[in-house]
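Asks: Sharing a model that was predicted from the sequence below.
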Amino acid sequence: MQNSSMAPKKSIWNAIYNQRQLIVLTFPFLIMVLIFNYFPLWGWILAFKDYKPYLGFQQSEWVGLKNFTDLFSDMYFFQALRNTLVISSLKLIFNFLSSITFAILLNEVKNMLVKRTVQTVSYLPHFVSWVVAANIIYTVLSPDYGIINDLLVKFHIIKEPINFLGEPQYFWFIAPATEVWKEMGWNAIIYLAAMTNIDPQLYEAASIDGAGRLKQIWHITLPGILPTVKILLIMNVGWILNAGFEQMYFLQRPSTLDYSDILETYILRYGIGSGRWSYATAAGIFNSVVSLILVTTANRIASKIGEGERVF
């Protein structure tokens, strides 16, 4: 009995010893995660103080939950929260649908030269910074010389050019549309990689049984990439309160703030920009806690919908 109880311990230490080189290689990454992801959590103490830079952490006055009370009593905070949820949800839906559809269509292309060319062109916008991308979007949507307005007027869809980026009611649709243009090709890469793991014999058998391309996509391709879709969905749900700071910051205008102001730009303007460091920290804690709750909930739902095991 003693030997059998000691066996698991010996096997664990033997495994650690045998993989000691790999474990040592992980140390730099663990240190990086600790420095950039966990040590900064000590700064959350600011949310419970009236932080003054000239007084420092220790001497600043404790105010308890006052910053959170101020946060939840500010109407502009709830406006920013609404915009964040709406824009992030639309991005999540359109990004998933467009990326999966594009990957499936690209997977059906048999000419490798055409396939590689289209794929390369599609993910090039991913490498363009939002500074440059915002200028491109402004040019395309300009009411004076933008190609979108020119086409709409030419085909008599509208009578006069529309200032798309100056009218708040259009922003909730412009944000996800521009995100799809920039990230669709890049996001499709992982789905194309998942499709390569599908056994080609399944398609051959389905073809022999008389299934067309659409039925093969529905019954073979989509179920084959479903585990990948679930994992990416869970990861993206956890980031639903991050609607894309750079995109919103460069595209929003004072006239569209009612629809374009998200939590991150709200924190920048009302927190850091106004010197309210503690208030900004409280808003950041709210963002992190809600994101943790969302990703945990999504993981539980996915485990029940799927085959019974959680992804994480």
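Replies: Structure's in. What do you need? Residues are numbered from 1 along each chain as shown.
Asks: Please count neighbours and contacts with C-alpha atoms only from this point.
Replies: Will do.
Asks: May I see the buried residues of stretch 197-217?
Replies: Buried residues in stretch 197-217, counted by 16 or more other Cα atoms under 10 Å: Y203, A206, Q216, I217.
Asks: Now, those that are in helices?
Replies: Y203, A206, Q216 (DSSP state H).
Asks: separation between the first one and F77?
Replies: Summarising the geometry, the distance separating Y203 from F77, computed by Cα to Cα, to the nearest Å, is 52 Å.
Asks: now do D50
Replies: 19 Å.
Asks: Check A302 too.
Replies: In terms of Cα to Cα, A302 sits 31 Å off from F77.
Asks: Let's verify V114: helix, strand, or coil?
Replies: Following DSSP: H, G, I helix; E, B strand; the rest coil, V114 is assigned to helix.
Asks: Below is an additional structure, to be compared with the one above:
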Amino acid sequence: MEKEQIRPKARPESWKIVFMRHKWLYLMIIPGVLYMLIFNYLPMGGLIMAFQDFSPYNGDSALGAFIHSPFVGGDIFKKFFTGPDFIRILKNTLSISIASLIFYFPAPIILALFLNEIRSLLFKRVTQTMVYIPHFISMVIVAALTAQLFSTTDGLVYHIFEQIFGRQNAPDIMSDPNLFVPMLIGQSMWKETGYGTIIFLAALSGVDVQLYEAAEVDGANRWKKMWHITLPAIRSTIVIMLILKVGNILNTGYEQIFLMQNSMNRTVSDVFDTYIYTKGVVNGNYSLATAAGMFKSVVSMIMVLGANRLAKAFGESGFY
């Protein structure tokens, strides 16, 4: 038998050839890359303030302020962790985030499952449009509507509560600290649940219809098809969204809390985001605010890595 001729390995193409072949794709990502560099990576140089007794008046320019501000090591972090506010804002932040994880996170999934079961295409489109609309309403408008509906003077919902519970027992949503977290979760669910179904409906669109037909032949009803076909089909999407949600466990949303915060509920509404705003913007303590923000970022990174590894341990693909 004749020996097979060994073909020489093809030489890898140079990066110039590959770039020219896909040059328009590379050009299209330039705006996104510039945005990330300018607004995400460049400001990371300001993290040095967390290790300085920073003052903008220490130099003639912004760069001079960084150069002439004394380096204090980890003293700012020690002051932050041992201060009287750390435990309180950590508790408030975690209570809001955990409540959001329990009640708000499953809401888009449940709504997407129900929308997927609607057989009338016209009714389905109308319903989707109606539940998407609140997402495009500004949080300022949502806060104003909430204040108007639950006002103790002329609020429509508050007067309904008076008729049900009586004037003395009617809950004051706007000032009762115990009702602050449920109010935030209710606002988030009303505003974002519909829009959050988009990614799950997109995942459901890829489910093979033959699976439903085979299950129907075997006698499965709608609930069994949903449990054994629909949910497993979007399980990987749910896991990825859960990892992202866990990574933002210390990000409770500054705008919403700031708009709903008042002197009556401040004990439960002070979170890391409002703390950073108060210390950095209002009081001018940039070093302490930077240390708090850096702590949030480090915890978020650890939570994302931990949740991703845990997902892989349970057999899921994870985020990366």
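Replies: Okay, I see it. The shown structure was predicted, so the numbers you read here are calculated from the model rather than taken from an experiment.
Asks: returning to that earlier point: export the ones in helices among the buried residues of stretch 197-217 of the first structure to JSON lines and tack on distance to Q21 of the first structure?
Replies: Below are these laid out as JSON lines (distance: Cα to Cα, whole Å):
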{"residue": "Y203", "distance to Q21 of the first structure": "42"}
{"residue": "A206", "distance to Q21 of the first structure": "46"}
{"residue": "Q216", "distance to Q21 of the first structure": "45"}
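Asks: Can you tell me which of the residues you listed is nearest G273 of the first structure?
Replies: When those are compared for distance to G273 of the first structure (Cα to Cα), Q216 wins out at 54.5 Å.
Asks: What separation is there between the aligned residue in the second structure for the closest one and A233 of the second structure?
Replies: Here Q216 of the first structure is matched to K225 in the second structure, going by TM-score structural alignment. For K225 of the second structure, the distance to A233 of the second structure (Cα to Cα) stands at 11 Å.
Asks: swap in M260 of the second structure?
Replies: In this view, M260 of the second structure and A233 of the second structure are 38 Å apart by Cα to Cα.
Asks: Pick out whichever of the two has more residues nearby.
Replies: Of the pair M260 of the second structure and A233, M260 is the one with more neighbours under other Cα atoms under 10 Å, namely 21 against 18.
Asks: Skipping adjacent residues, who's closest to whichever residue in the first structure pairs up with that one in space?
Replies: Under the alignment (TM-score structural alignment), M260 of the second structure pairs with L251 of the first structure. Among residues not flanking L251 of the first structure along the chain, A134 sits closest, at 6.3 Å (Cα to Cα, 6 or more residues apart in numbering).
Asks: Please give the element, helix or strand, for the one you found.
Replies: Using DSSP states H and E, A134 of the first structure maps to helix 130-141.
Asks: Quick one: average offset of that helix versus the second structure, please.
Replies: Mean deviation of helix 130-141 of the first structure relative to the second structure after superposition (mean Cα distance after the TM-score superposition for the first structure): 1.0 Å.
Asks: Onto which residues of the second structure does the helix or strand following that helix map?
Replies: As assigned by DSSP H and E, the chain's next helix or strand after helix 130-141 of the first structure is helix 147-154. Counting by TM-score structural alignment, helix 147-154 of the first structure pairs with residues 156-163 of the second structure.
Asks: Show me the strands in the stretch 101-250 of the second structure, by range?
Replies: Using DSSP state E, counting those that start in this stretch, no strands are found in the stretch 101-250 of the second structure.
Asks: Which stretches in it count as helices?
Replies: Ranges of helices in the stretch 101-250 of the second structure, per DSSP state H, counting those that start in this stretch, are 106-116, 121-132, 139-149, 156-165, 180-204, 209-217, 222-225, 231-233, 235-247.
Asks: any chance of those helices in JSON lines, with distance to P8 of the second structure too?
Replies: Listed next are these as JSON lines, based on distance: least, Cα to Cα, whole Å:
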{"stretch": "helix 106-116", "distance to P8 of the second structure": "53"}
{"stretch": "helix 121-132", "distance to P8 of the second structure": "58"}
{"stretch": "helix 139-149", "distance to P8 of the second structure": "64"}
{"stretch": "helix 156-165", "distance to P8 of the second structure": "79"}
{"stretch": "helix 180-204", "distance to P8 of the second structure": "44"}
{"stretch": "helix 209-217", "distance to P8 of the second structure": "46"}
{"stretch": "helix 222-225", "distance to P8 of the second structure": "54"}
{"stretch": "helix 231-233", "distance to P8 of the second structure": "44"}
{"stretch": "helix 235-247", "distance to P8 of the second structure": "42"}
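Asks: Good, we can wrap up now.
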